[in-house]
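Novice: Have a look; sequence and predicted model below, questions after that.
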Amino acid sequence: MQSCNTLGFLTTSQIQRLHSLSGRRNALRILNAIQDEGYLNNFHEGELVWYLSAKGRREIGSEIVRKRSPLVQHTIMRNEVYVTYQPDVFKAEYPVRWDGRELVADAIFRKNGVYTFLEIDITQSMTANEKKIVAYRELRESGKWQAKYGAFPTVMFVTTSEHRRQKLRGLCGDLKAEVMTFNDIKP
């Protein structure tokens, strides 16, 4: 239940991999039992998506209320990166401030001492993506991040189509970036 609290919405397959639950049927048996106790809710979004119920939140002392919204797919894609990479540190909606500016990454994670900024691109306009890429360049060029943490992170974009991937690659230019589709990271 703690992983649902921390990550918000998780698919059955994400929970299965995150908690090393052998077999889909076994994972569903366990999740359905927890749901029958009233601790979890679910809905269907390609596959079952799980989140804490009011009783589940009370049980673990969480005050974060999750409701189905258009941002669920964004959260699922962000969490897929977490489940796939299993980083040491993972912070969603991470604000970076420098010289009176602010950039909010969809997430930042650290694995083996190396930081990566994560951006999830589903329907955001390419103009908005370009502004964010420019902000990452300005942050890199300011040297503020490097002075505090060392090397400037890779910016990882996860998007929905090959067409969007190619556009993002073109926009990234000299920025150290990794651009992939959601299908590239799913097992």
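Specialist: Yep, it's here. Note that this is a predicted model, so its numbers are computed, not measured.
Novice: Please make it C-alpha for all contacts and neighbour counts, starting now.
Specialist: Will do.
Novice: Helices of this protein, start to end?
Specialist: 2-7, 12-18, 24-36, 54-60, 72-85, 126-142, 144-149, 162-172, 182-185 (DSSP state H).
Novice: Nearest to A107 among those would be which one?
Specialist: For the helices of the chain, the distance to A107 is smallest for helix 72-85, at 7.6 Å, taking CA to CA.
Novice: Second structure for comparison follows:
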Amino acid sequence: MMQTQKWIQRQEKILSRLDDLTYATREQLQITEQLGGSRNAHRILFRMEKEKSISSVRMERKVYYLSNKGKERIGSNQGELKRSWITHTLMRNDLYIKLGMPDTWEVERPVTWGNNKLIPDARFTRNGIHHFVEIDNQQTMRTNEDKIKLYKDLSHVIFKQFHHKPVLIWYTLSKVRREKLKEACTKAGVKHVLH
């Protein structure tokens, strides 16, 4: 009986994490949910998939997401998922883990000021400092440059209100684009970090 209760609690924690992450690899769930070694994590996720709480799709590696049964079980409001989001989402999850899984992490929450609006891929505060995350996956450099201009304007607003400059965190897999993003942020005077 005790073992069953523990299993149910573990499942619900994993389901809730998948609700937050949208898509996740075994490795990401292993770290975020402390599932132990690869064999143990595989065994847990295999059982959950067999029980139809989660589903998966095979890409370079297996990627997990909430099934309709899993969504119902935890009362998720997650809408329809698109395969085109997978790479972007996995990159955002990798950065979330790399940044130490900030407690205040919020995904795609709009920021508005005046007539302007930005939807960062994620945002969080650490030590009272605002951080905004942008994942450079498929958008054009022109789009990135336009966003940097908006972040420059937002930096002034945050500085006036909170007396600090926010940090813009870019995550890209391309060395060439990393250099271009660094150059654009430096030119605009936006405090930034590149991963």
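Specialist: Yep, that arrived. Note that the structure is a prediction, hence the values are computed from the model and not measured.
Novice: Output the helices of the first structure in JSON lines, with distance to A107 of the first structure and mean neighbour count appended to each entry.
Specialist: Below are those laid out as JSON lines (distance: least, CA to CA, whole Å; neighbours: other CA atoms under 10 Å):
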{"stretch": "helix 2-7", "distance to A107 of the first structure": "11", "mean neighbour count": "16"}
{"stretch": "helix 12-18", "distance to A107 of the first structure": "18", "mean neighbour count": "19"}
{"stretch": "helix 24-36", "distance to A107 of the first structure": "27", "mean neighbour count": "15"}
{"stretch": "helix 54-60", "distance to A107 of the first structure": "23", "mean neighbour count": "16"}
{"stretch": "helix 72-85", "distance to A107 of the first structure": "8", "mean neighbour count": "19"}
{"stretch": "helix 126-142", "distance to A107 of the first structure": "13", "mean neighbour count": "15"}
{"stretch": "helix 144-149", "distance to A107 of the first structure": "16", "mean neighbour count": "13"}
{"stretch": "helix 162-172", "distance to A107 of the first structure": "18", "mean neighbour count": "16"}
{"stretch": "helix 182-185", "distance to A107 of the first structure": "16", "mean neighbour count": "14"}
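Novice: so which of the ones you listed gets nearest F109 of the first structure?
Specialist: For F109 of the first structure, the closest of these is helix 72-85, at 8.3 Å, according to CA to CA.
Novice: chain center to the closest one: distance?
Specialist: 4 Å (CA atoms, centre = their mean, to the nearest Å).
Novice: Which elements pack onto that helix?
Specialist: When contacts are defined as 3 or more CA pairs under 8 Å, 6 or more residues apart in numbering; DSSP states H and E, helix 72-85 of the first structure sits against strand 10-11, helix 12-18, strand 101-111, strand 114-121, helix 182-185.
Novice: hmm, who's touching the first one?
Specialist: Read that as strand 10-11 of the first structure. Residues outside strand 10-11 of the first structure that contact it (CA atoms under 8 Å, 6 or more residues apart in numbering): C4, E47, L48, V49, W50, Y51, I76, N79.
Novice: what about the residue nearest in space to the middle of the second structure, distance to L154 of the second structure?
Specialist: The centroid of the second structure falls nearest to R92 when counting by CA atoms, centre = their mean (3.7 Å). For R92 of the second structure, the distance to L154 of the second structure (CA to CA, to the nearest Å) stands at 22 Å.
Novice: Now check R165 of the first structure against the second structure: what is it aligned to?
Specialist: Structural alignment (TM-score structural alignment) places R165 of the first structure against R178 in the second structure.
Novice: Please work out how many residues are found near the closest residue to that match other than its chain neighbours.
Specialist: In this structure, R178 of the second structure finds its nearest non-sequential neighbour in T172, 6.4 Å apart by CA to CA, 6 or more residues apart in numbering. Around T172 of the second structure there are 17 other residues, counting by other CA atoms under 10 Å.
Novice: Determine the number of other residues adjacent to the residue opposite V133 of the second structure in the first structure once aligned.
Specialist: In the first structure, V133 of the second structure lines up with L118, judged by TM-score structural alignment. Applying other CA under 10 Å, we find 26 residues neighbouring L118 of the first structure.
Novice: Tell me who's in contact with L118 of the first structure.
Specialist: Counted by CA under 8 Å, 6+ apart, L118 of the first structure has contacts R78, A105, D106, A107, I108, F109, V155, M156, F157, V158.
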